[in-house]
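Peer 1: Sequence first, then the predicted structure:
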Amino acid sequence: MADLFVALPPVTEYNAVIFGKNSNRPASEIQDVIYCPAKDYTAGEKVKCTYVEIDQVTRTHAVILSKPSWMWGAEMGANDQGVAVGNAPVWTKLNGPNDLELKLLGTDIVRLSLERASTAREALEVITQLLASPGQGGPCTNEAGKDGWCFHNSFLMADGTEAWLLETAGTFWVAEKITEGVRNCSNELSIRTKMDLTSPGLVEEAKKLGLYSEDMGDFDFKATFCAQSQIANFPDNNTSFRYRHGKEVMDKIISTGKFRYQDMFKILRDEEGGICMMDGGFITAGSQVSVLLPKSSSSSNVHWFTGTPNPATSIYKPFFFGPGASIGNVTVSPTCEDGAEPKERGHALYQGHKKLCKLMDTQEEKGHCILAQLMELEKNCCEDVDEIIVNYDESSFPKLKQIFQHMATMEINFYV
């Protein structure tokens, strides 16, 4: 489950492209934030994804990823080329038992696209090649009793110039180019007739499947492939409340001023509209906001991650790519070499945040006091980052290369 958002010039502060995602996952999962430096490979090497091996490329970009600790792939992330990518589960008329065949998870595809692409458009090309072969499929959780949970995927990718929304139904896909304003997507198909790119022969293939005929009017991707269960559950123009609410909030923000990355923080913390999930079997396990500037900019992109569940009780911590960048290990869950379950599930930041959540339940006043102090820490950090964006030069970076780790460690100290 997920909600993704993007805002582009001319409605944004700094003329940036601002990307945001909430990763809503089974409540038992823990989400790590990891950093992988760029790396060279020799011809013929393979990369082991969650379930399958595929050919490796000769060089992968440096990436920062927010990922369920048990899988290879990532829910969302960014690379040192200024690209951010995230996925969202979707259900279509083509879902079936074959979706459990072990192929690439949507999360694997997110990570591969970030490791291999230098622009949002290149990320789209990487993804569509992977959809063709080996394709998407496999159980999407390792939670006991949920091994039949699988789906198709939507992908939102952005750089400092543009964004692309790619939606899939099995091997079929359609893409919408976004060059200005705001766009969001949730766990449903949302591209209708505005199709800038499609999989080969899409309309003819839909006809062969009996899903479309010309007497139905213009080809509409959502109407053609959307799962019947979603059509029944979404009576208002076949869209969910969460999707409509997200769109309304973004439209309201840009009607009164420039869209700021702090606005994206606020959207991802929206519990009333269901964007921030903390009840039931699924929770918001991690959140990301990326500020992407054109390659011609003299400033630096900045990527914010919570690394903890529930952005309403978490703080965003910034990361900058550059020589010697590091995030440490406070957001990396422990593992055992023999594959056994570690004594402590979850990384140090997760364990600390869990203490805060318990405190807010048992000693509400004390818990909310700590949360208020954390939010003040985030506010002060945002003010510093705003100054960095405006006045950035390469001499600034030595102070920034471990800022994520520094902020995460400060956060942990509040929980001791």
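Peer 2: Perfect, I can see it now.
Peer 1: all contacts plus neighbour counts: C-alpha atoms, from now on.
Peer 2: OK.
Peer 1: contacts for the helix or strand where residue 112 lies?
Peer 2: With secondary structure defined by DSSP states H and E, residue 112 is part of helix 106-116. Contacting residues not belonging to helix 106-116 are listed as 49-50, 57, 59-63, 65, 72-79, 83-87, 123-124, 126-127, 130, 136-137, 152-153, 155 [CA atoms under 8 Å, 6 or more residues apart in numbering].
Peer 1: What is the subsequent helix or strand relative to it?
Peer 2: Sequence-wise, the next helix or strand downstream of helix 106-116 (DSSP H and E) is helix 120-132.
Peer 1: now residue 189: how far from residue 30?
Peer 2: Separation of residue 189 from residue 30 (CA to CA, to the nearest Å): 27 Å.
Peer 1: more neighbours, those two?
Peer 2: The neighbour comparison of residue 189 against residue 30 (other CA atoms under 10 Å) goes to residue 189, with 27 against 22.
Peer 1: which ones are touching residue 377?
Peer 2: For residue 377, no residue counts as a contact, taking CA under 8 Å, 6+ apart as the criterion.
Peer 1: How far off centre is the host helix or strand of residue 255?
Peer 2: In this structure, residue 255 sits in helix 241-256 according to DSSP H and E. In terms of CA atoms, centre = their mean, to the nearest Å, the centre of helix 241-256 is set 19 Å apart from its chain centre.
Peer 1: put this beside the first:
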Amino acid sequence: MSNGDCFIVLPENCASGSLIVGRNAEDADGQLLGMSTEICYYDPDEVLTGKTDGGAKVETASDTFRVILQKPKLGLWGGDFGANDQGLAVGLTWSSGDAEAKDSDSLLATDLVRLALALCSTAEAAVERLGLMVSSYSQDSFKFNFIVCDSSSGWLVSCSGKLWAAEKVEAPFLRVPSGGLTVGSKIAKSTESLNVDDNFASSQDAEAQAPPEEWCGPKPLADKSYTHYNMFETLRAASRGSSSRGANVSVLNLKSISCHWFTATPNAAESVFKPFVFAPNPKISPLTQVQPEAELTLLHKLHNQKKPAALEHLRSLERSCVDELNNYFSLQDHPSEELDELLKDCVEAEVKFYR
């Protein structure tokens, strides 16, 4: 499964009072190399349809939300990172033990990401929902680690079997490595029976605790100057070359328009970010989805064939897109119909440079 190296910057360090979260998908064991990342959009009436990756029956709900979801490979129901129209973002940083558990009447890490986004409007609610689902549908061999963020708070959630623990992010900025469980002794929420005086990661598996890693790229300062463009550069600096897959950045803002950026191509250092907002009737490009009889998305296939000069031109377009959207967001509180095809237009503009 796709793990992720994640970066969280709390609002006190960010421009416009946003919370910014970034994720580099990584494939350390090489099982997903060459596979395409898919980007899928779901309306509320379809976000819970279909069969989960683990096979457990999806609960019905009267209130569900629109979701944009990244899937690490073809054929998955769930995803490894996504966001909803309530300004909630959920990402998988590490999973172990569930690779062979498909159709086992359980919920896999990818299922949990999609379900949390479909059913929850805040980070705290998503943390508790994740815990409830882990307690009910996990297996003893499963170990998962998630980041959960909204416009005001970030959380780390570590799960081992049917046990879970969550830590609220207090540091102004934090790198969450993809190597294992991250919740230690600073437990704010957990399984009721858990001894919160223990170090959760160490008590579950001494070798599973993720080692700390330094920040990469532009470092957030206490002057509210950090932007999503800085996060693009952070993810590019943290990219691990051939093992790096799709990258994401979510800019979560309660008072303005939240925006979610996807590369949908491997290796952030060789890719550009394309924006998505929850406009009234958003449409995403079929070029970010694997079509019948194909093995790669067309975007991924053409990206593999790109010429060096194309990336330079695309980076210039990316910068212009950032500036134009910043101006739009400064003038508008809600996205209008003119942003319905924002991601679609950007993907198709990128493809033109590759042909």
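Peer 2: Arrived safely, thanks for sending. These figures come from a predicted structure and were not determined experimentally.
Peer 1: Can you turn the buried part of the contacts of helix 106-116 of the first structure into a ChimeraX selection?
Peer 2: Selecting the buried subset of these in ChimeraX, with 16 or more other CA atoms under 10 Å as the burial test, is done by:
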select :49,50,57,60,61,62,63,65,73,74,75,76,77,78,79,83,84,85,86,87,123,124,126,127,130,136,137,152,153,155
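Peer 1: From the contacts of helix 106-116 of the first structure, which land in helices?
Peer 2: Restricting the contacts of helix 106-116 of the first structure to those inside helices, with DSSP state H as the criterion, leaves 123, 124, 126, 127, 130.
Peer 1: now, which of those sits nearest residue 193 of the first structure?
Peer 2: residue 124 (19.0 Å; CA to CA).
Peer 1: which residue in the second structure lines up with that closest one?
Peer 2: Superposed on the second structure with TM-score structural alignment, residue 124 of the first structure falls opposite residue 127.
Peer 1: That match touches residue 157, doesn't it?
Peer 2: Yes: when contacts are counted by CA atoms under 8 Å, residue 127 of the second structure is listed as touching residue 157 (7.0 Å).
Peer 1: Mutual contacts of these two, please.
Peer 2: 148, 166.
Peer 1: Identify each buried residue in stretch 250-257 of the first structure, please.
Peer 2: When neighbours are counted by 16+ other CA under 10 Å, the buried residues of stretch 250-257 of the first structure are found to be 250, 254.
Peer 1: what does it rub up against?
Peer 2: By CA under 8 Å, 6+ apart, the residues outside stretch 250-257 of the first structure that reach it are 11, 182, 259, 263.
Peer 1: Drop anything exposed from these.
Peer 2: For those, a burial check counting by 16+ other CA under 10 Å picks out 11, 182, 259, 263.
Peer 1: Next, the contact list for the first one, please.
Peer 2: With contacts taken as CA under 8 Å, 6+ apart, residue 11 of the first structure has the following neighbours: 180, 181, 254, 257, 258, 259.
Peer 1: mapped onto the second structure, which of those residues hold?
Peer 2: Counting by both residues aligned by TM-score structural alignment, their matches' CA atoms under 8 Å, the members of these that carry over to the second structure are 181, 254, 257, 258, 259.
Peer 1: Looking at the residues you listed, which is nearest residue 101 of the first structure?
Peer 2: Ranked by distance to residue 101 of the first structure (CA to CA), those are led by residue 181 at 38.5 Å.
Peer 1: Counterpart of that closest one over in the second structure?
Peer 2: In the second structure, the residue matched to residue 181 of the first structure (TM-score structural alignment) is residue 172.
Peer 1: Tell me the first helix or strand C-terminal of the longest helix along the first structure.
Peer 2: What stands out as the longest helix in the first structure, according to DSSP H, is helix 364-391. Sequence order places helix 403-415 as the next helix or strand after helix 364-391 of the first structure, per DSSP H and E.
Peer 1: what about the strands in the second structure?
Peer 2: Taking DSSP state E as the criterion, the second structure carries its strands at 3-9, 19-26, 38-42, 67-71, 81-84, 89-96, 143-149, 154-160, 163-168, 173-176, 189-190, 244-252, 259-262, 274-276.
Peer 1: Same list, these, but as JSON lines with distance to residue 112 of the second structure please.
Peer 2: Written out in JSON lines, the entries for the strands of the second structure read as follows (distance: least, CA to CA, whole Å):
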{"stretch": "strand 3-9", "distance to residue 112 of the second structure": "14"}
{"stretch": "strand 19-26", "distance to residue 112 of the second structure": "17"}
{"stretch": "strand 38-42", "distance to residue 112 of the second structure": "16"}
{"stretch": "strand 67-71", "distance to residue 112 of the second structure": "12"}
{"stretch": "strand 81-84", "distance to residue 112 of the second structure": "10"}
{"stretch": "strand 89-96", "distance to residue 112 of the second structure": "9"}
{"stretch": "strand 143-149", "distance to residue 112 of the second structure": "10"}
{"stretch": "strand 154-160", "distance to residue 112 of the second structure": "11"}
{"stretch": "strand 163-168", "distance to residue 112 of the second structure": "13"}
{"stretch": "strand 173-176", "distance to residue 112 of the second structure": "19"}
{"stretch": "strand 189-190", "distance to residue 112 of the second structure": "16"}
{"stretch": "strand 244-252", "distance to residue 112 of the second structure": "18"}
{"stretch": "strand 259-262", "distance to residue 112 of the second structure": "20"}
{"stretch": "strand 274-276", "distance to residue 112 of the second structure": "22"}
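Peer 1: Tell me which of those sits nearest to residue 201 of the second structure.
Peer 2: Within these, the stretch nearest residue 201 of the second structure is strand 154-160; the backing value is 7.6 Å (CA to CA).
Peer 1: just to revisit the earlier point, residue 14 is in contact with the match of residue 181 of the first structure, correct?
Peer 2: No: using CA under 8 Å, residue 172 of the second structure is not in contact with residue 14; the gap is 9.6 Å.
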